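Any chance you can model this:
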Amino acid sequence: MKTVVLEVRSLADTLADAARAMNSGRADAATRIGFATPELLWQVLSAKRWELLKALCGAGPVSIREAARRVGRDVKAVHGDVTALLQAGVLTRPADGSAGIEFPFDAVRVEFLLQAA
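Take a look at the predicted model:
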């Protein structure tokens, strides 16, 4: 199963993990996308965008129009959400160069820690 982990972590921690993976020659089993703050994570991953990801999970490449149909929303509004998710690296364009979008993962895990101030 191909999993993406959306997490809150510092740039220093992300770079340290990348260096460790390069030195060991072994990468994590899951793809990781880091956000600097919980607020940024929730700004990118709104309720409507989460709904869109659920509809696209395991679907393969689809057009934006098809994605809008699957979630029962306006194409223009879904296009805005797709743009934000593409910029964050959560969605991709199909590898074969065809038009459309793809959520190339079978599962999503969201990780962050809320601590007392």
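
from here on, contacts and neighbour counts on C-alpha atoms
OK.

what about the strands in the protein?
In the chain, the strands defined using DSSP state E lie at 3-8, 31-35, 107-111.

And the ones you listed: which comes nearest residue 83?
Counting by Cα to Cα, residue 83 lies closest to strand 31-35 out of the strands of the chain; the figure is 16.3 Å.

Okay, angle between the closest one and strand 3-8 too, please.
Going by axes from the mean of the first three to the mean of the last three Cα atoms, to 10 degrees, strand 31-35 is angled at 20 degrees with respect to strand 3-8.

and residue 111, what does it touch?
With Cα atoms under 8 Å, 6 or more residues apart in numbering as the criterion, the residues that contact residue 111 are 5, 6, 7, 8.

Sequence B follows; please return its structure for comparison with A:
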Amino acid sequence: MARAEIEVGRGLREAAADVAAAWKAAETGHLVAAGDRILFRDWEALCAVLTPKRYALLRHLRQSPESGVRALARALGRDVRRVHQDVVALADLGLVTRGEDGRLSSEVDEIASTIRVAV
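Model prediction:
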């Protein structure tokens, strides 16, 4: 099962400190667990990227990979240009992958989020 972790409200300094600590630990020979997290500065930024239509796109690709953007747009009943924009945005986050043959898919089974209310 592939899992994506999202954090909302975490500052860049905190994230950079985590990277620096992991780097330092690795340099001294300590085993550092790999992890991918998607960070959003605030709730609005998350909502701008993970829209309901993009969520539906992810769910569709998880169940039925498509041969390309046009096929995906047809399957979703949506405009090709908008679907292309959504695929690019989700691919930038690592939530959608494009194979060498152009096939679109998503390996994400679960998205876990931490949303900080008090920052």
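
All the helices of structure 2, in order from the start?
Counting by DSSP state H, one finds helices in structure 2 at the ranges 12-27, 43-49, 52-63, 69-76, 80-92.

how about those helices, which one is nearest residue 102 of structure 2?
For the helices of structure 2, distance to residue 102 of structure 2 was read as Cα to Cα. The smallest value, 8.7 Å, belongs to helix 69-76.

Report the distance from that closest one to the chain centre.
Using Cα atoms, centre = their mean, to the nearest Å, the distance from the centre of helix 69-76 of structure 2 to the centre of the chain it belongs to is 20 Å.

Kindly report the same for stretch 9-27 of structure 1.
If you compare the mean C-alpha spot of stretch 9-27 of structure 1 with that of the full chain, they lie 19 Å apart, counting by Cα atoms, centre = their mean.

Tell me the buried residues in that stretch?
9, 14 (16 or more other Cα atoms under 10 Å).

ok, now stretch 67-85 of structure 1?
67, 68, 71, 78, 81, 82, 84, 85.

returning to what we had before: take the strands of structure 1 and write them to TSV, including distance to residue 99 of structure 1.
Formatted as TSV, the strands of structure 1 follow (distance: least, Cα to Cα, whole Å):
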stretch	distance to residue 99 of structure 1
strand 3-8	23
strand 31-35	24
strand 107-111	23
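
which stretch among the ones you listed comes nearest residue 16 of structure 1?
It's strand 31-35; of the strands of structure 1, that one is closest to residue 16 of structure 1 (Cα to Cα) at 12.9 Å.

picking that back up, and the strands of structure 1: which comes nearest residue 24 of structure 1?
When these are ranked by distance to residue 24 of structure 1, counting by Cα to Cα, first place goes to strand 31-35 at 16.9 Å.

Identify the residues contacting the closest one?
In contact with strand 31-35 of structure 1 (Cα under 8 Å, 6+ apart) are residues 3, 4, 5, 6, 7, 8, 9, 10, 14, 41, 89, 90.

Between all of those, which two are separated the most?
The span of the contacts of strand 31-35 of structure 1, defined through Cα to Cα, is set by 3 and 10 at 20.8 Å.
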